[in-house]
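A.B. asks: sharing a model prediction with you, sequence too.
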Amino acid sequence: MLPFRLFSKFGSFFTLVSVLALLFACTTTKKERTYSANELLQQGKRLAKEKETEEAKAKIQLLLEDYPDSKERTAATMLLADLHYSGEEYEEAKFHYQKFIELYPAHQFVDRAHFYKAKSSFKLTDLASRDLTPVHSALEGFERFVQDFPQSSYLKQAKAKITQCLDILAQNMFEIGKFYYRTGSYQAAILRLKRLKVEYPKHSYILEAEFLLGESYYHEQNFSEATAYYKTVIKNSPRSEFAKEARLRLKAMR
């Protein structure tokens, strides 16, 4: 009988321990969710203001997971995107701005989400890289923004960003054309520089591009085309160094 009694005592003991552990687990679970959606949002905002970015993201993520239908979700979604943007996590920022756009397409701040999504693409631009995909993506986003939100407070900034994107694309095209010219690939240089004139006619590199077109045609011994471009350079900027060089070329061809 003794072994049976011992077993009963130990069995009761383990049962008691299991019950207490379960109660403790339930109590712990409840304690982890003591903050309301509004409290989590305010904590996230405070931490963001204090530059405690990771802690702020954790609070906002908890809000989104625990209170998916709360009214605070709108502000939390935008704040999470902003936190990624300020942390230079631009791919993540784009994702969350897009999520805001999809969830709240008629929200009063949806223009802000569109603007910063495009700005995130622009921030991904690596000027040392030949991959201009982020620039094209940003340009498309800013141009769509200007079209869709003509009354937005971000309109002026968006237009400035469009100019920056066009400058980057134009400069890239010009540098490629100039490279072809320097390496003696004059036909390739002509094609690239002519395309520059068509696509970016008001860009600051146009004067030099016209001079290099004249030079490229000169080296190709197409003197009539060379003459036309030299005269254009002189007409458009008579006091420039390029005009001075163009006059010397014209004098030499007489």
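C.D. replies: Looks like it came in fine.
A.B. asks: from here on, just use CA atoms for contacts and neighbour counts.
C.D. replies: Fine.
A.B. asks: and the residue most central in space within the chain, what helix or strand is that in?
C.D. replies: Closest to where the C-alpha atoms of the chain average out (CA atoms, centre = their mean) is residue 121, at 1.7 Å. Assigned by DSSP states H and E, residue 121 belongs to helix 110-123.
A.B. asks: thought the residue nearest to the centre of the chain was touching residue 94?
C.D. replies: Yes. Using CA atoms under 8 Å, residue 121 makes contact with residue 94 at a distance of 7.4 Å.
A.B. asks: and the helices in the protein?
C.D. replies: 2-32, 37-49, 53-66, 73-86, 90-103, 110-123, 133-148, 155-182, 186-199, 206-219, 223-236, 241-252 (DSSP state H).
A.B. asks: quick one: the second one to helix 73-86, angle?
C.D. replies: Translated: helix 37-49. For helix 37-49 against helix 73-86, the angle by axes from the mean of the first three to the mean of the last three CA atoms, to 10 degrees is 20 degrees.
A.B. asks: what angle sits between helix 37-49 and helix 53-66?
C.D. replies: 160 degrees.
A.B. asks: same deal with the fifth one?
C.D. replies: An angle of 30 degrees separates the directions of helix 90-103 and helix 53-66 when computed by the same axes, to 10 degrees.
A.B. asks: which strands and helices sit next to the helix holding residue 121?
C.D. replies: helix 90-103, helix 133-148 (3 or more CA pairs under 8 Å, 6 or more residues apart in numbering; DSSP states H and E).
A.B. asks: another one to put next to it:
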Amino acid sequence: MQKIKNLAYLVLFTLLLSSCGEYQKVLNKGTSEEQYKMAVKMYESQNYSKALRLFDKITPIYRGKPQMERIKFMIAQSNFNEKNYGIAAYNFDRFTKDYLKSSKKEEAAFLSAYSYKLASPRFSIDPTDTNKALEAFQSFINTYPDSDKIDEANTHYSEIRLKLEKKYFEIAKTYYRTADYDLRNYKAAIKAFDNLLEDFLGTKYKEEAIYYSFKAGHDFVLKSYDRRKLERISDATEDYERLKKSFPESKYLEDANEMFATLQKEKTRVDALVAKQAALVANLQKK
């Protein structure tokens, strides 16, 4: 029994050596047709890294020829299977633009979007690929509403939106947390919260975003010069009114009411100061 096993291993090893030898020979010295056939063989046997080396050699030769459509798709698919998701996403996207009538166009469009999603890092890092994935899935949903992949595409789209919402919400909060060190970050925080609310209508962070926007406005007023306070109190009050209107039972309302009361006191004080200064100016003009 052991002899049979050993013989089987020997045969397998010999076949592998032969296969590797044949591959290297075709890779280095084969004709373009032999390299194309070997590339397809490697692709179909799921040896994608070897297939990609051959595709890289034959692409310039087959550019513009009928085989190029198949080669381009296999290059994209090979990169996807090798987890080179950024490269795969780009290649699938190019395929959809270069081969408008291809029977593989719909599949390529979905895989481009999915590859961008897989290429995108966690929410706290550069969102470039995440944004591309969102746009690609939106395009797929609009272009192929009857696709058998539509439910999956909608699921991916929703997941990506949540990922981006969280990222932009955390960016806005980071501006707020660091505003004590740089007062300009109060304005940056308010702007970032406003952008979140405009770009992601119905976001699950809406209540918290409005509250923190108001809180940033409140804190900014207290650290501003008197001459800038009235305008900033007015801006902050808009967020306060928005919070009350949108979330009348908000868990943040008690705290917001206290901050609003503080702003009203500041407004009364500054109004009185402005009135006093105006009276002094008027008296000086009379003299």
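C.D. replies: Yes, it's here. In this text the structure is predicted, and so the values were computed from the model without any measurement.
A.B. asks: chain neighbours aside, what residue packs nearest to residue 213 of structure 1?
C.D. replies: Of all residues not flanking residue 213 of structure 1 in the chain, residue 190 sits nearest, at 5.9 Å (CA to CA, 6 or more residues apart in numbering).
A.B. asks: wait, what's in contact with the corresponding residue of structure 2 for the one you found?
C.D. replies: Matched to structure 2 by TM-score structural alignment, residue 190 of structure 1 sits across from residue 190. By CA atoms under 8 Å, 6 or more residues apart in numbering, the contact set of residue 190 of structure 2 is 172, 212, 213, 214, 216, 217.
A.B. asks: ok, the residues you listed vs residue 51 of structure 2, which is closest?
C.D. replies: residue 172 (45.8 Å; CA to CA).
A.B. asks: list the contacts for the closest one?
C.D. replies: Residue 172 of structure 2 neighbours (CA under 8 Å, 6+ apart): 188, 189, 190, 192, 193.
A.B. asks: so which pair among those is furthest apart in space?
C.D. replies: Among the contacts of residue 172 of structure 2, 188 and 193 lie farthest apart (CA to CA), at 8.6 Å.
A.B. asks: residues near the aligned partner of residue 147 of structure 2 in structure 1, how many?
C.D. replies: Mapped onto structure 1 by TM-score structural alignment, residue 147 of structure 2 lines up with residue 152. Look at residue 152 of structure 1: counted by other CA atoms under 10 Å, it has 16 neighbours.
A.B. asks: okay, the spatially closest residue to residue 152 of structure 1 that is not a sequence neighbour and residue 32 of structure 1: tell me how far apart.
C.D. replies: Residue nearest to residue 152 of structure 1 in three dimensions, not counting chain neighbours: residue 111, with 6.9 Å by CA to CA, 6+ apart. Applying CA to CA, to the nearest Å, the value for residue 111 of structure 1 to residue 32 of structure 1 is 36 Å.
A.B. asks: before we move on, back to that, reformat the helices and strands packed on helix 110-123 of structure 1 as CSV; add distance to residue 61 of structure 1 and mean neighbour count.
C.D. replies: Formatted as CSV, those follow (distance: least, CA to CA, whole Å; neighbours: other CA atoms under 10 Å):
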stretch, distance to residue 61 of structure 1, mean neighbour count
helix 90-103, 12, 20
helix 133-148, 27, 19
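A.B. asks: got a markdown table for those, with distance to residue 17 of structure 1 too?
C.D. replies: Below are those laid out as a markdown table (distance: least, CA to CA, whole Å):
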| stretch | distance to residue 17 of structure 1 |
| --- | --- |
| helix 90-103 | 45 |
| helix 133-148 | 59 |
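A.B. asks: tell me which of residue 111 and residue 32 of structure 1 has more neighbours.
C.D. replies: Higher neighbour count among residue 111 of structure 1 and residue 32: residue 111, with 23 against 8, using other CA under 10 Å.
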